[in-house]
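Trainee: Requesting a structural model of the entry that follows:
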Amino acid sequence: MRNPFRRTSDAELAATRYSGRESATEKAARKRLADHRSKGIARATREGEAWEERDRKRFR
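Mentor: Sure, this is the predicted structure:
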């Protein structure tokens, strides 16, 4: 029988109860990276379209 008053360490809980689950730190890092990538793609798209528009105006 499990002793309900026994203190378990964080490491023990991580190894047993929460094994296979994404940690809050990993989740935050994944979200931060995804946000960073999506903002970079959007910025590059805007810059590319602005360059294209300037190029068109130059040759009109």
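
Trainee: all contacts plus neighbour counts: C-alpha atoms, from now on.
Mentor: Will do.

Trainee: which residues in the chain form helices?
Mentor: All helices of the chain, identified by DSSP state H, fall at 10-15, 24-58.

Trainee: Now render those as JSON lines, adding mean neighbour count.
Mentor: Output for the helices of the chain, formatted as JSON lines (neighbours: other CA atoms under 10 Å):
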{"stretch": "helix 10-15", "mean neighbour count": "11"}
{"stretch": "helix 24-58", "mean neighbour count": "11"}
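
Trainee: how about this one, so we can line them up?
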Amino acid sequence: MVVVALRNEIRKNKLRDKLKRRMLRATYVLSVEISKIHKLLKKIVLIRNIFMRASNLSGRYTP
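Mentor: Just a heads-up that it's a prediction; the model follows:
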């Protein structure tokens, strides 16, 4: 995943400890946000699939 690579890159670099900690915390927040977006997208796809099935059952296909 992108976030993991980013974290490894930050750890490798010779930065001041305070800055390094702040950047690692930022990548953690980023990964949390990415997972939230991913869950939301999965829900949207699920809802869309339900509507697709319902429209197929009624005999008309609406993409």
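
Trainee: tell me the centre residue of structure 2?
Mentor: For structure 2, the residue nearest the mean C-alpha position is Ile34 (2.7 Å; CA atoms, centre = their mean).

Trainee: And it, how close does it get to Val2 of structure 2?
Mentor: Per CA to CA, to the nearest Å, Ile34 of structure 2 is found 10 Å from Val2 of structure 2.

Trainee: Stretch 34-54 of structure 2 vs structure 1 - mean distance after superposition?
Mentor: Taken over the aligned residues, the distance from stretch 34-54 of structure 2 to structure 1 averages 0.5 Å (mean CA distance after the TM-score superposition for structure 1).
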